[in-house]
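Participant: Have a look at this prediction, sequence included:
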Amino acid sequence: MAVSAQAQTIDRTLAALAEPHRRRVVDLLSRGPRPAGELARELGLSPPAMSRHLRALREGGLVEESHPAFDARVRVYALRPEPMVHLLRWLEEAERLWSEQLAAFKAHVDAGEDEA
C-alpha cells in the first residue's frame, strides 16, 4: 500500500515533534525568528545538541534557516507554516471521524435504553 505525500509530510512532522526540546523550539519560534545561539541559551542546550534538534526540525520541514546580511555565520531560524497546516487538517479529520463514531455509539446506547 503506497503512502501518500501528505501522509509522509504528516509522518515527518510528527517525528520531528516527538522530542520535547523540539516542541519547545517550535514554541519559541512561534513568537518570531531567532538565532540558533539564542535558542540554545533559552533551552539550556549545548550548541551541538541544538544543532541536532534544528537539523531534525529542518528535515521535518518545520523550520527554515536564513543568514543575516551582516554576518553569514549567524543562522536564524523561522517556522514554516505548511507542515502545521497539514497536521491541523489531519487532526480535524480525525476529530470529525471520532465525533461521528461517538455520536453513532451514543445513538445506539440511547436506542437500547428505549427498548429496555
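Facilitator: Done, it's in. Numbering: from 1, shown residues only.
Participant: From here on, just use CA atoms for contacts and neighbour counts.
Facilitator: Fine.
Participant: got the buried residues for the longest helix seen in the chain?
Facilitator: Assignment by DSSP state H gives helix 81-115 as the longest helix of the chain. By neighbour count with 16 or more other C-alpha atoms under 10 Å, helix 81-115 contains the buried residues 83-84, 86-87.
Participant: Below is an additional structure, to be compared with the one above:
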Amino acid sequence: MNTDPLSTIFAALADPTRRAIIDQLTHGEKTAGELAKPFSMSAPAISRHLKVLENANLIDRTVDAQWRRCSLNPKGLEEVSNWVSHYQKFWADRFAALDDYLEDLKSRGDKTDERDDKGRK
C-alpha cells in the first residue's frame, strides 16, 4: 500500500508511546535502551515503534559500534507544521470574526442598557 508522507507521519504520531519517544528525543540523541526505560515493554516492541517513526521520517537511527542511536529528524515534523499552518490562518480568521461579532453585541448591549423595558430612554 502506497500512502502519502503526511498520512504516514500522522499514523506514526497517533500512538502515545511514539509521541512520548519523540518528546524524549527533543532533549537530544538517545539509544534504543534509553528510550525504552520509561515503558514496560520488550526491546522488540520498542524497536517496532522506532521503525515506524523512522519510516515516517520522524527520527534517524545510526549505528555506533554496538549501539543504535536515535535522533529527531525535524523534516518530518516540518511537514506536519506546514500542513497545520494552513489551518492556523483559517482559525485565526474565524476567531477574529467572532471577536468582531462579540464586540458588536457588547456595544449594542451598552445602548440597550440605557433604555427602559419599553425601549424608551
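Facilitator: Yep, it's here. Please read these numbers as outputs of a predicted model, since none were measured by experiment.
Participant: what TM-score do we get after superposing?
Facilitator: Superposed pair, TM-score by TM-score structural alignment, normalised by the length of structure 1: 0.76. Supporting alignment: 107 aligned residues with a C-alpha RMSD of 2.4 Å.
Participant: Mind giving me the packing neighbours of the longest helix of structure 1?
Facilitator: helix 5-17 (3 or more C-alpha pairs under 8 Å, 6 or more residues apart in numbering; DSSP states H and E).
Participant: ok so, going back, format the buried residues of helix 81-115 of structure 1 as CSV; extra columns: distance to residue 30 of structure 1.
Facilitator: Listed next are these as CSV, based on distance: C-alpha to C-alpha, whole Å:
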residue, distance to residue 30 of structure 1
83, 14
84, 11
86, 17
87, 16
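Participant: tell me which of those is nearest to residue 95 of structure 1?
Facilitator: Nearest to residue 95 of structure 1 out of the buried residues of helix 81-115 of structure 1 is residue 87 (C-alpha to C-alpha; 12.2 Å).
Participant: That closest one -> structure 2?
Facilitator: Alignment note (TM-score structural alignment): residue 87 of structure 1 maps to residue 80 of structure 2.
Participant: swap in residue 13 of structure 1?
Facilitator: By TM-score structural alignment, residue 13 of structure 1 lines up with residue 9.
Participant: wait, doesn't that match sit right on residue 59?
Facilitator: No: counting by C-alpha atoms under 8 Å, residue 9 of structure 2 does not reach residue 59; the two are 10.9 Å apart.
Participant: just checking, what residue in structure 1 corresponds to residue 36 of structure 2?
Facilitator: Match for residue 36 of structure 2 (TM-score structural alignment): residue 40.
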